[in-house]
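# coordinates only, no sequence provided:
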């Protein structure tokens, strides 16, 4: 098991469909059968699913060789029937999707870029990526994970007059985006210098996502990564805005903003996953995640930050009771369920081990101005092969980096599907084309 995990990422992932899934499945099923993951505690619906899975694993492991087992001629069914079976059996953590890093980001205009380059040489190159609208990302680029950087703005107007824009002599931003004057969480990368966004507020971003979700009710769950920001700029910009500090009360307000757009039945929450278990981690490790059928048409929210934001969010809500976001918590913590691990090359085996235990992971296929400029794909291939459920990029297909850098670099799943069977956790008979038909 360890050996194939350590080497899988080196294989070019784009060379589907020959993934050798049957051989790896034999190793996986044999290991699962001999681990505590297969247990038969109280007869909840999820435990019944685990028990059925265990029976199938035992049957699968009882014959054949390490190389392959005989193909079952009865497995060919209509796509609809297969999708129904997937919905009943495949779980949220057994799929993989591509997402975008800083999904809101729009590069600054030339006037502002010139000022920033003079102020901090070399910094502009890392901020030149631009995403289209969230709807275009979801529709045309088949993105199923978004990332939003959020700034508290309880009174409104805190980020409505960026310093770099004033220095560049551009028209007042408030005239262009009156919404910035209103109270509520704002979405931008950095105050004053890198603030252009396809959706300026959290509510506007989520409203656009919900509109798309309403029109596409069978989509796999869309993950929204939230990064709390409240620090000073790393640049010596005069008259810069001083961000409002995130507090537990401000995070309460953020939860309220989320639920003002998405009703509870459209969100996969920590309470949903925990059920009647003592802790969220216990539920994840022993019961697993909701099925695909239970989570289609829904969203879930994940916290990118670790401390001190995790503790602020947990205050008054032990084990995330009543909270919307899943925290970024280390294994062994009661709220551990999701981890953000940026580097899939250095942490390939670690990611594979975590997802095999039922944790969910977000990793990054590239860094701005690195892989896209050179066309190097080793990190991308490592990310896709690691088993991370969400692979984040600045260059999703079919857009990629061709227009910006002239390279063929892009990140998409084999077959250009919106979601596929997870290469580490999905069962052997999972069909990529039916995960999101």
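That came through fine. This one's a predicted model, so the numbers in the text were calculated from it and none came from an experiment.

# drop to CA atoms for contacts and neighbour counts, all remaining ones
Fine.

# quick check: which element contains the closest residue to residue 277 other than its chain neighbours?
In space, and not counting its chain neighbours, residue 277 is closest to residue 283: 5.7 Å by C-alpha to C-alpha, 6 or more residues apart in numbering. Per DSSP states H and E: residue 283 is located in helix 280-286.

# what's that helix packed up against?
If you count contacts as 3 or more C-alpha pairs under 8 Å, 6 or more residues apart in numbering; DSSP states H and E, helix 280-286 packs onto helix 270-274.

# ranges for the strands of the chain?
Counting by DSSP state E, the segments of the chain that form strands are 95-100, 145-151, 186-187, 222-228, 299-303, 325-326, 338-340, 360-364, 390-393, 420-421.

# mind listing what residue 243 touches?
Neighbouring residues of residue 243 by C-alpha atoms under 8 Å, 6 or more residues apart in numbering: 151-152, 158, 191, 230-232.

# save these as TSV, and put in distance to residue 256 and neighbour count too.
Below are these laid out as TSV (distance: C-alpha to C-alpha, whole Å; neighbours: other C-alpha atoms under 10 Å):
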residue	distance to residue 256	neighbour count
151	15	29
152	13	25
158	20	21
191	24	26
230	19	15
231	23	14
232	26	13
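
# check it against this one:
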């Protein structure tokens, strides 16, 4: 087990002492604020913290107990985490937000989830209001039937909360808003099957985002590509926008494999005229720009290599509640050292009945200089 306070002093010294980086990365100033360092950086040259499944509310005790009976104690334990509201997370410095988005064009698909129904009126249960799921449109929650509690079950509400916070705090470093397009079936419980994401569904999803965000607030693949033939060429040439140009803006990322992103591309080359970046599958792919690498211990060298080439990487400091239960910061340490630009956690705040584990940058900064990316 590793303790964060002791580690912080070591990582600050190592991170900023590399030869040739002294002029740019010798300070520990918070890049959320304007300063001499931030004026010289591009958006791939920072490091910041975000949250995983940022919308998630805690499962009621009765549902956790029933889930353990249905799918096992390990599954129940892995889902025993939650977050404060999106606004509170952003106030606390989260600069990467993650949503799970279900396609529900007719509405009503998720109005009768299994676990709330099974535990209804039991001690430790919570009443489920089906009306919020009845309206047409995209829904935001973790897993149909077994983990449906959300601080913003309607996508429009999630996006509006994030946008409104941004408009009130227009100098923030760029926020990575990544999302899964949820369509996995759960045959173990014979529950509700999500709808697939076709190219039509993605078109509707883009329109849902653009109904909330102004195009001037967005960093898109076209803007990064610029004059280059491919997005990859632009990234390797360092064509990311500057940090100062990008304050108050957003990057949208589809975190899915090639089978899903193929439907989004829909014969488009280089993400032409697309709103979202896609999870890159290879540094040789012409659409390569942002990678999702979830295990910074096993993938530390790969993350560092990608960052040094100019790509962006999002990784995770913790997963399935294990690190918080054991006060284990090894993943977080590896993520920092690897230079991943966005490091997500389920623990902006400690779960005090387990340990003091929480994830923040040293000095509680919102964003700092990323020496690996220079």
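Yes, it's here. Worth saying up front: this structure is predicted, and the values here are computed from it rather than measured.

# what lines up with the residue nearest to residue 277 of structure 1 in structure 2?
Applying TM-score structural alignment, one finds that residue 283 of structure 1 aligns to residue 234 in structure 2.

# its match reaches residue 222, doesn't it?
No: counting by C-alpha atoms under 8 Å, residue 234 of structure 2 does not reach residue 222; the two are 10.1 Å apart.

# more neighbours, these two?
Relative neighbour count places residue 234 above the other of residue 234 of structure 2 and residue 222, with 22 against 19, counting by other C-alpha atoms under 10 Å.

# and the more buried one, how far is that from residue 116 of structure 2?
Using C-alpha to C-alpha, to the nearest Å, residue 234 of structure 2 is found at 49 Å from residue 116 of structure 2.

# again, but for residue 167 of structure 2
Counting by C-alpha to C-alpha - residue 167 of structure 2 and residue 116 of structure 2 are separated by 36 Å.

# neighbour count winner among these two?
Each of residue 167 of structure 2 and residue 116 has its neighbours counted (other C-alpha under 10 Å); residue 116 has more, 25 against 13.

# map the more buried one across to structure 1 for me.
So, by TM-score structural alignment, residue 116 of structure 2 is matched to residue 165.

# what lines up with residue 295 of structure 2 in structure 1?
Structural correspondence for residue 295 of structure 2 with respect to structure 1 (TM-score structural alignment): residue 343.

# neighbours of its match, how many?
19.

# ok, it to residue 12 of structure 1 distance?
For residue 343 of structure 1, the distance to residue 12 of structure 1 - C-alpha to C-alpha - is 18 Å.

# can you check residue 295 of structure 1 too?
For residue 295 of structure 1 relative to residue 12 of structure 1 (C-alpha to C-alpha), the value is 31 Å.

# so those two - more neighbours on which side?
residue 295 (23 against 16).

# excluding chain neighbours, what is closest to the more buried one?
residue 221 is the one closest to residue 295 of structure 1 (C-alpha to C-alpha, 6+ apart), at 5.8 Å.

# ok, now residue 335 of structure 2?
Nearest to residue 335 of structure 2 is residue 296, by C-alpha to C-alpha, 6+ apart, at 5.1 Å.

# need the contact list for residue 101 of structure 2.
Contacts of residue 101 of structure 2 (C-alpha under 8 Å, 6+ apart): 138-141, 155, 179-182.
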